[in-house]
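sequence and predicted model, in that order:
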Amino acid sequence: MSPFWIMVTILALALVGYILGRRRAGSSAAGDIRKLHSRPTYYGWNTAIWTALPSLLLLLVWVLAQPLIVDRAVNGNIPDSAVSDSQTRGQIMSEVQGTAFELGRAVNEGIVSQSEARALSLDDAATTEKLAAAGIEITPSAPVLEAAKDYRAFNLNASRALTGAALVLALAGLAWSLSQIKPGYRARNIVESFVRGFLILCSLLAIATTVGIVLSLVFESIRFFQLYPWQDFFFGTEWTPSFGGGSKLGMLPLLWGTLYISLIALLFAVPIGLFAAIYMSEYATPRVRGFVKPVIEVLAGIPTIVYGLFALVTVGPLIRDWIAAPAGFGNSASSVMTAGLVMGIMLIPFVSSLSDDIINAVPQSLRDGSLGLGSTPSETVRNVILPAALPGIVGAILLAASRAIGETMIVVLGAGAMARISGNPFDAMTTITVKIVGQLTGDNDFASPETLVAFALGLTLFVMTLALNIVALVIVRKYREQYE
């Protein structure tokens, strides 16, 4: 049974436990629920939790650990003679997994039986022809085929063991929880403790995710700097990776392109988005606001690949033909200006929608007091509303900045992939995120600096975002203290 159906079965047993728990609580009190410590619903939830929780935890641990254990066991059975000089054990395991998948597909589609799949060999012409007639090619070496059969056998046995263990544990939890139900049993306390623990776990999830991301970036970056000098990475002005050796991995051209494109995008998006938010919240009628705000928010739902195509087909040629070429700045449709303007269009709803909600959250009494003292609406916006909403507006701008720094598709199609340092906004450049994708695309060896450099670039982006948040926090605290 697959993990999905095991989970469905466990949840079905939990539903049965909920019903039985409520009924047993009522029968234990002889039908008088006033004798119960908790309401019958809590007894039902208590039974459902003890039925599902242990089994689901076992399922989670098993699903996470099984691939590692099976891969290690199968990898240990592959002889060294099966690994050629042009291959690594990781590539051999990929071939083993692919062959095992094809065998499993053949069994599931009824082309061969389980016994035929287990007995398959390279000399078995009849079974091989049967598979080939169905469009399934099994052409590995003999050690790989044997390892693939072992891989399938390990997974099948593990799935059977998981099914039995999970169902036994669920039934045991169901029986035990039902046996504990008595009028004085504190089911409500147990259920509320579980809910409290679940909420704490959800709160810690974001922290654990952040820590995991940071640690993975740090450890892989350390591996990179053990292979490549950090001075050349942080201060190098040339980016010419070569998996054959002799790479120059200076990040300054990528950092320059990232900041340049993001700056142009923010210079375009922030004023337009902020002025649109002020208009919608302070000047527009409800009818106009109800039309304009959804139309602006539609921009946030457009896929970035569509923005990239728009930059490639429309904006880039227009800038080249109407501005860059006549002024002698260049003849390329891919440029920093193209990517920056299109990215700015994409960022407008991030700034306008959030700023609009923040400005609307400013108390109406502040507006009334300012207007009552003789201020004009524009003076009220400038001197009262914007200072009060400044922390939220800074947060909206930071969100837009983070979105701009992490954008990839618009840069690929609108700015090109040229790593260079230039002040001309009509030159083609690239960003850190584009090169991260480029370095990790394909079947690359993670022991080479040309691949590990992607993690160092990712760590650089993380530090940049962290610095932006620290600066914004200082600005917010300064203005908030002045306002309060």
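That came through, no problem.

going forward, measure contacts and count neighbours with C-alpha atoms only.
Noted.

the host helix or strand of residue 269 packs against which elements?
When elements are assigned from DSSP states H and E, residue 269 belongs to helix 252-278. Counting contacts by 3 or more Cα pairs under 8 Å, 6 or more residues apart in numbering; DSSP states H and E, helix 252-278 packs against helix 336-360, helix 386-405, helix 432-440.

can you give me the neighbour number for residue 229?
11 (other Cα atoms under 10 Å).

give the contact list for it.
Not one residue lies near residue 229 by Cα atoms under 8 Å, 6 or more residues apart in numbering.

in contact with residue 344, which residues?
264, 265, 266, 267, 268, 269.

if we can go back for a sec, pick the most buried one from the helices and strands packed on helix 252-278.
The highest mean neighbour count among those belongs to helix 336-360 (a mean of 25), with neighbours defined as mean count of other Cα atoms under 10 Å.

and the angle for the helix or strand following it with helix 386-405?
On the C-terminal side of helix 336-360, the closest following helix or strand by DSSP H and E is helix 364-372. Interaxial angle of helix 364-372 relative to helix 386-405 (axes from the mean of the first three to the mean of the last three Cα atoms, to 10 degrees): 120 degrees.

same for helix 364-372, what does it pack against?
Judged by 3+ Cα pairs under 8 Å, 6+ apart, the packing partners of helix 364-372 are helix 377-380.

how far is the helix it packs on from where the chain is centred?
A distance of 42 Å separates the centroid of the chain from that of helix 377-380, by Cα atoms, centre = their mean, to the nearest Å.

next, the buried residues of the helix or strand that contains residue 51.
Here residue 51, judged by DSSP H and E, is contained in helix 40-77. Within helix 40-77, the residues that qualify as buried are 40-56, 59, 62, 66, 70-71, 74-75, counting by 16 or more other Cα atoms under 10 Å.

elements contacting whatever helix or strand residue 480 lives in?
With the criterion set as DSSP H and E, the secondary-structure element containing residue 480 is helix 449-483. Judged by 3+ Cα pairs under 8 Å, 6+ apart, the packing partners of helix 449-483 are helix 187-227, helix 386-405, helix 432-440.

want to compare, so here's the second one:
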Amino acid sequence: MPVSWTLLIVLALAVAGYLATRSRAIALASGDIRRLHSRPSYYGWNAALLTALPALFLIALWRFFQPGADTLLVSAAALVLAAAGLGFALSRTAPGFRARNAVESMVKGLLILCSSIAILTTAGIVLSMLFETGHFFRQYPWQEYFFGTTWSPRFGGGSQLGILPLVWGTLYISVIALAVSVPIGLFAAIYMSEYASPRLRGIAKPAIEVLAGIPTIVYGLFALITVGPLLRDWFAQPLGLGSSGSSVMTAGLVMGIMLIPFVSSLSDDIINAVPQSLRDGALGLGSTHSETIRNVVLPAALPGIVGAVLLAASRAIGETMIVVMGAGAAAQMGLNPFEAMTTITVKIVSQLTGDTDFAAPETLVAFALGLTLFVVTLGLNIIALYVVRKYREQYE
């Protein structure tokens, strides 16, 4: 029997259990629901949860640990467990049964399980990177990895896996992206929260947030087809700075456009959280509208704005597709923004693409790069949370 059929049967049994147990509870109370400890729906949910949850949990565990196991055996065990749960729920149904307590306990356990899965998944990701990074450093010196200035992986030996060119490219592109997104996003947030009418704000804010829903591959195509050639023809070639459409500037500009809604939306929410009484007080003392924004609103919202900028920086550091299609793949260090460079995320993809030997340092270095990127972004997030919590203003 296919597992999908088993799932449908289990869900059908749960629905039947809900209806049957609810009706049984009302019947045992002689139609007077005031005699029941809990509302009739709780008796039904108790049966539905006891019927569905154990069976679904069994199927999930079996499919995870034994994906090739006999589906007939799995289906039979799940249906037996569902029937047993339904029978147990029916047998416990009585006017004095604390159905609400039982349902809330099961829901609480389900929520704890979901939270644990999220935490364990994060721990698994970190531990897998740690273990593989340990294997990498047993084969390649950590001094050359952290302080090497040449990135030249060669399967078969003779690789130079210095991370500094990748770190430089990552930071260079991220700085350009933030230089584009922070002023535009912040000014847009100030305008929408302080100057725009409600009607205009209702149009402008969703229009800006549309940028956040565009897939990054579309931004990459935009960088490759439009922005790159434009920068090459209008700036790089006339100034003698390069002849390639793939450059740090191309990726930085397009990534900055992508980050505008992150900065704008978060800053707008933070500015709107500043109490109106502060604005009224400043205006009452003779300040102009612009002086009120500059001297009262922005200082009050500054910790949250700094947090928004740091979160945008974390997003920029972890971007891949825009860099692949806009900045190229040259691992080099330089100051010319119209030269091709690359980032850590791009090299993680390239080292794990194709037929690779997962025991070779040239492949294991991808896990070291991933762990490095994880530590950097985690540090930025921690700094953002620290700034927001330490300097935020509490208003009544």
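Good, I have the coordinates. None of these values were measured; they are calculated from a predicted model.

tm score of chain vs chain?
For these two chains in superposition, a TM-score of 0.95 is obtained (TM-score structural alignment, normalised by the length of structure 2); 396 aligned residues with a Cα RMSD of 1.8 Å.

about what we covered before: next secondary structure element downstream of the helix holding residue 51 of structure 1?
As the chain continues past helix 40-77 of structure 1, the following element, by DSSP H and E, is helix 89-108.

in structure 2, what range does the helix or strand that that next one is followed by match?
Helices and strands here follow DSSP H and E; after helix 89-108 of structure 1, the next one along the chain is helix 114-119. Helix 114-119 of structure 1 corresponds to no residues in structure 2, going by TM-score structural alignment.

same deal with stretch 309-324 of structure 1?
Using TM-score structural alignment, the residues of structure 2 aligned to stretch 309-324 of structure 1 are 221-236.

residues of the matching stretch that come out buried?
Within stretch 221-236 of structure 2, the residues that qualify as buried by neighbour count (16+ other Cα under 10 Å) are 221, 222, 223, 224, 227, 228, 229, 231, 232, 236.

which outside residues touch it?
Counting by Cα under 8 Å, 6+ apart, residues outside stretch 221-236 of structure 2 touching it are 241-247, 250-251, 254, 322, 325-326, 338.

6 Å instead, please
Stretch 221-236 of structure 2 is touched from outside by 242, 245, 246, 250, 325, 326, with contacts defined as Cα atoms under 6 Å, 6 or more residues apart in numbering.

residue 219 of structure 1: how many residues sit nearby?
Considering only other Cα under 10 Å, residue 219 of structure 1 is surrounded by 12 other residues.

mind telling me what it corresponds to in structure 2?
Across the alignment, which pairs residues by TM-score structural alignment, residue 219 of structure 1 is matched by residue 131 of structure 2.

also residue 377 of structure 1?
Counting by TM-score structural alignment, which is the criterion used here, residue 377 of structure 1 corresponds to residue 289 in structure 2.

hang on, the earlier thing: next, format the contacts of residue 344 of structure 1 as TSV and append distance to residue 401 of structure 1 and neighbour count.
Supplementary listing: the contacts of residue 344 of structure 1 in TSV, determined by distance: Cα to Cα, whole Å; neighbours: other Cα atoms under 10 Å:
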residue	distance to residue 401 of structure 1	neighbour count
264	11	21
265	9	28
266	7	25
267	11	13
268	12	19
269	10	27
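
nearest to residue 33 of structure 1, of these?
When these are compared for distance to residue 33 of structure 1, the smallest value, 62.1 Å, is given by residue 269; criterion: Cα to Cα.

that closest one and residue 348 touch, don't they?
Yes: when contacts are counted by Cα atoms under 6 Å, residue 269 of structure 1 is listed as touching residue 348 (4.9 Å).

who touches the most centrally placed residue in structure 2 in this structure?
Nearest to the mean C-alpha position of structure 2, counting by Cα atoms, centre = their mean, stands residue 315 at 9.3 Å. Contacts for residue 315 of structure 2 (Cα under 6 Å, 6+ apart) come out as none.

measure it to residue 252 of structure 2 for me?
Distance check for residue 315 of structure 2 against residue 252 of structure 2: by Cα to Cα, to the nearest Å, it reads 13 Å.

circling back to that earlier point, roughly how far does the match of residue 219 of structure 1 sit from residue 43 of structure 2?
Remark: distance between residue 131 of structure 2 and residue 43 of structure 2 (Cα to Cα) = 48 Å.

please name the residues that touch the aligned residue in structure 2 for residue 472 of structure 1.
For residue 472 of structure 1, the aligned residue in structure 2 is residue 384 (criterion: TM-score structural alignment). With contact taken as Cα under 6 Å, 6+ apart, residue 384 of structure 2 is in contact with 307, 310.

can you do 7 Å?
Residue 384 of structure 2 makes contact with 307, 310, 311, according to Cα atoms under 7 Å, 6 or more residues apart in numbering.

adding distance to residue 214 of structure 2, write the residues you listed out as JSON lines.
Supplementary listing: these in JSON lines, determined by distance: Cα to Cα, whole Å:
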{"residue": "307", "distance to residue 214 of structure 2": "23"}
{"residue": "310", "distance to residue 214 of structure 2": "21"}
{"residue": "311", "distance to residue 214 of structure 2": "19"}
